[in-house]
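Undergrad: please find the sequence and the predicted model below.
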Amino acid sequence: MSAVTSIHDFELPGIDGKPILLAGFAGKKFLLVNTASECGYTPQYTQLQELSTHFTNSLAVVGCPSNDFGNQEPGTNEEIAVFCSRNFGVSFPLSAKIKVTGPDKHPLYQWLYEQNQQREVRWNFQKFLFDEEGKLLKVFGSGTDPLGDEILSFLT
């Protein structure tokens, strides 16, 4: 792989087994969120879906299930997909379960670590917002409401 210049240079394994090519989101802002089904922040799936639906022409949302924090994503990819669809109506892309922290983290999250001043992801539902060219704009903590002014100010 040549030198990475943006998030669009990556792909993620899709929860359905098909790759998610992040280059397909070029031209839109992009929100990447590491997720978990048994976390206190899990209800944020609802707001993330609302963001994805409301800003469908200008924002892409991708969730990355991970069991890295408190073993709060113990399910299989199929169980996660069903849980998210059934309980939160999630239709935005989800990756297969990946590691987002530690020495075995997915290459995308290694790149994010380098982009974010060598800071590891701290907990589930940390959010990375990118501009239309795939450059990191802002990192939001787990407690940041996906529909709150802090995020919406970048989208409107």
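TA: Sure, I can see it.
Undergrad: going forward, measure contacts between C-alpha atoms and count neighbours the same way
TA: Fine.
Undergrad: how about V139: what's its closest non-neighbour residue?
TA: Using Cα to Cα, 6 or more residues apart in numbering and skipping the chain neighbours, the partner closest in space to V139 is F128 (4.7 Å).
Undergrad: distance of the one you found relative to K29?
TA: Between F128 and K29 the distance is 11 Å, computed by Cα to Cα, to the nearest Å.
Undergrad: of these two, who's got more company?
TA: K29 (23 against 19; other Cα atoms under 10 Å).
Undergrad: that older thread, residues touching the residue nearest to V139, list them.
TA: Shown in contact with F128 (Cα atoms under 8 Å, 6 or more residues apart in numbering): L31, L32, V33, L136, L137, K138, V139, F140.
Undergrad: tell me which residues are up against whichever helix or strand K138 is part of.
TA: K138 belongs to strand 136-140 when assigned by DSSP states H and E. Strand 136-140 is contacted by residues Q115, N116, Q126, K127, F128, L129, F130, D131 when judged by Cα under 8 Å, 6+ apart.
Undergrad: use this one as the comparison:
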Amino acid sequence: MNKVYDYTVRKTNGDVMSLDAYKGQPLLIVNTASKCGYTPQFKGLQELYEAYKTDGLVVLGFPCDQFANQEFENIEETTEFCQVNYGVTFPLMAKVKVNGEEAENLFRFLKEENGGDIKWNFTKFLVDRNGHVTGRYEPAVEPAEMKKDIEKVL
């Protein structure tokens, strides 16, 4: 497997979904957390999604509880929190692990492609229309700072 579209992920209802469903679309993949100092970035991620979704961009949020237990236990609480507090309409997936032996295969691939282990919540990966990682952005990088790079892959 050498493209993001080759992987499957779990949706919040537990169903398995192939990322092939997004083939040909640029993706912004983010490990998120609802109780983190970077949680306000949900607003910026939603703004990017709204600004570029008609051009094909899909933002995918993957809740992760691996860093200081900053995610709700129940995925329904997570999705409600994101919708109510930040107006999130982009797809959120099931909770994942991004590091270690139990890391989601997608995140193993993303890390191999660009930069090694994930250090914290809200690490962002930009994927072009061909399924290749073109950028990695550490948690402190605000979503708006990625606009030029996103526009290059649209």
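TA: Structure received. Keep in mind it's a predicted model, so treat the numbers as computed, not measured.
Undergrad: double-check that the residue nearest to V139 of structure 1 belongs to a helix.
TA: No: under DSSP: H, G, I helix; E, B strand; the rest coil, F128 of structure 1 sits outside any helix and is assigned strand.
Undergrad: now which residue in structure 2 aligns to it?
TA: Taking TM-score structural alignment, the alignment pairs F128 of structure 1 with F125 from structure 2.
Undergrad: how much space between its match and G14 of structure 2?
TA: When Cα to Cα is the yardstick, F125 of structure 2 and G14 of structure 2 sit 23 Å from each other.
Undergrad: the strand holding K138 of structure 1: how far from the chain's middle?
TA: Relative to the mean C-alpha coordinate of its chain, strand 136-140 of structure 1 is positioned 12 Å out (Cα atoms, centre = their mean, to the nearest Å).
Undergrad: pretty sure F81 of structure 2 is in contact with S34, am I right?
TA: Yes: with the criterion set as Cα atoms under 8 Å, F81 of structure 2 and S34 qualify as a contacting pair; they are 7.3 Å apart.
Undergrad: compare these two (neighbour count), which wins?
TA: S34 (23 against 16).
Undergrad: how close does K135 of structure 1 get to S95 of structure 1?
TA: Counting by Cα to Cα, the separation of K135 of structure 1 from S95 of structure 1 is 20 Å.
Undergrad: do the same with F30 of structure 1
TA: Where S95 of structure 1 is concerned, F30 of structure 1 sits at a distance of 14 Å (Cα to Cα).
Undergrad: comparing these two, which residue is more hemmed in?
TA: More crowded of F30 of structure 1 and S95, by other Cα under 10 Å: F30, with 27 against 24.
Undergrad: which SSE is the more buried one in?
TA: With elements taken from DSSP H and E, the one containing F30 of structure 1 is strand 29-35.
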